[in-house]
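1. Just need the structure, nothing else, for what follows:
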Amino acid sequence: MEPVDAKGPYDDENVFAKILRGEIPSTEVYSDEHAYAFVDINPQAPTHVLVIPRGRYRSWVDFTESAEDAEIAGFIRAVGKVAKSLDVEDPGYRLLVNSGRHAHQMVPHLHVHLFAGRPLGPMLSGGAVG
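-> Just a heads-up that it's a prediction; the model follows:
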């Protein structure tokens, strides 16, 4: 699988669209009118959950430019609810959004990775960033 562009038309056949339609099974962690969260099938940490908006958005920019304010607020609140439900606030967790090829975005549907369960190291390889 190759990284994808953040721009362009939405692909209704991407894996997350299929998960939202129930065509591909997933292990649900959280669900509401704005978001769906599920366990990543290729976890990069002991806890690795993906949170996706229910709407058709390719990237963070697409989402923040196109979604209604209530949808944006609801999605961001959902990410917080997922973290709280997983009880990862202490000792900590990381949220990550990849957008575009240089960030190694693999699925052309906005998604937030939530990582927890072990020390996660620096944000970028090669050095610590504030």
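
2. When you work out contacts or count neighbours from here on, use the C-alpha atoms and nothing else.
-> Noted.

3. What is the longest strand of the chain by residue count?
-> For the chain, the longest strand by residue count, based on DSSP state E, is strand 47-53.

4. Show residues contacting that strand.
-> The contact list for strand 47-53, computed with Cα atoms under 8 Å, 6 or more residues apart in numbering, reads 16, 29, 34-40, 75, 79, 109-117.

5. cool, stretch 79-93 as well?
-> Here stretch 79-93 has contacts from Val29, Tyr30, Ala37, Val51, Val112, Leu114, Phe115, Ala116, Gly117, using Cα under 8 Å, 6+ apart.

6. What residues does the most centrally placed residue in the chain make contact with?
-> By Cα atoms, centre = their mean, the chain has its centre lying nearest to Val112, at 2.0 Å. Counting by Cα under 8 Å, 6+ apart, Val112 touches Leu50, Val51, Ile52, Val79, Leu95, Leu96, Val97, Asn98.

7. So the spatially closest residue to the second one that is not a sequence neighbour versus Tyr30, what's the distance?
-> Leaving out its chain neighbours, the residue that sits closest to Val51 by Cα to Cα, 6 or more residues apart in numbering is Ala37, at 4.2 Å. Counting by Cα to Cα, to the nearest Å, the gap between Ala37 and Tyr30 amounts to 5 Å.

8. Please give the structure of this sequence too, so both can be compared:
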Amino acid sequence: MADCLFCSIVAGDVPAQHVLDDPDAVGFLDARPLFKGHVLVVPREHRETLTDMPADALGGFFATVQRVTAAVERAMGSAGSFVALNNRVSQSVPHLHVHVVPRNRKDGLRGFFWPRTKYADDTEAADYADRIRTALVDGNTDRP
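-> Okay, the predicted model is just below:
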């Protein structure tokens, strides 16, 4: 879809810190992360919501989300993660995307008040993306 930001990222027309590029899904750092290492996983093909995704594609897509979740936890050395998706309401980009956010106890994330942060610069963002890519390549699903 020409006017979709995430489709433009998938196509390589808009730069992003990619951590995963699979045939069916792409993962990249959220430009305004809840915590550094916050990844968005999107289907390569434009789907606005979860209900727009073909049932036979869900298993592969969520298997990818599972891999990214393990990699984020490992790469960030976090105690756990927050995995979420919105359908229309609070969906800032109308393209299905799953948030994978590294979490630690007493990290300040409470309820639905989610303060956003920023990477210091592109170099710092690239370092976080590299750490997650490395954890994905390692393929080890063990916890950190």
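
9. For the lengthiest helix in structure 2, buried residues please.
-> Secondary structure of structure 2 per DSSP state H: the longest helix is helix 55-76. For helix 55-76 of structure 2, the neighbour count (16 or more other Cα atoms under 10 Å) marks 61, 64-65, 67-76 as buried.

10. I figured Leu110 of structure 1 was touching Val61, is that so?
-> No: between Leu110 of structure 1 and Val61 there is no contact under Cα atoms under 8 Å: 9.3 Å.

11. that older thread, Ala37 and Tyr30 of structure 1: who's more crowded?
-> With neighbours defined as other Cα atoms under 10 Å, Ala37 of structure 1 and Tyr30 compare such that Ala37 has more, 24 against 18.

12. Can you tell me the SS state at the aligned partner of that one in structure 2?
-> In structure 2, the residue matched to Ala37 of structure 1 (TM-score structural alignment) is Gly27. What DSSP: H, G, I helix; E, B strand; the rest coil gives for Gly27 of structure 2 is strand.

13. Val83 of structure 2 now?
-> Assigned with three-state DSSP, Val83 of structure 2 falls in the strand class.

14. Tell me how many other residues surround the residue mapped onto it from structure 1.
-> Residue pairing (TM-score structural alignment): Val83 of structure 2 is matched to Leu95 of structure 1. Neighbourhood size, Leu95 of structure 1 [other Cα under 10 Å]: 15.

15. who's in contact with Leu95 of structure 1?
-> Val112, His113, Leu114, Phe115.

16. Please repeat the previous calculation with a cut-off of 10 Å.
-> Neighbour list for Leu95 of structure 1: His48, Val49, Leu50, Val51, Val79, Ala83, Val112, His113, Leu114, Phe115, Ala116 [criterion: Cα atoms under 10 Å, 6 or more residues apart in numbering].

17. Once you drop chain neighbours, what's closest to the third one?
-> Beyond its immediate neighbours in the sequence, the residue positioned closest to Leu50 of structure 1 (Cα to Cα, 6+ apart) is His113, lying 4.7 Å away.
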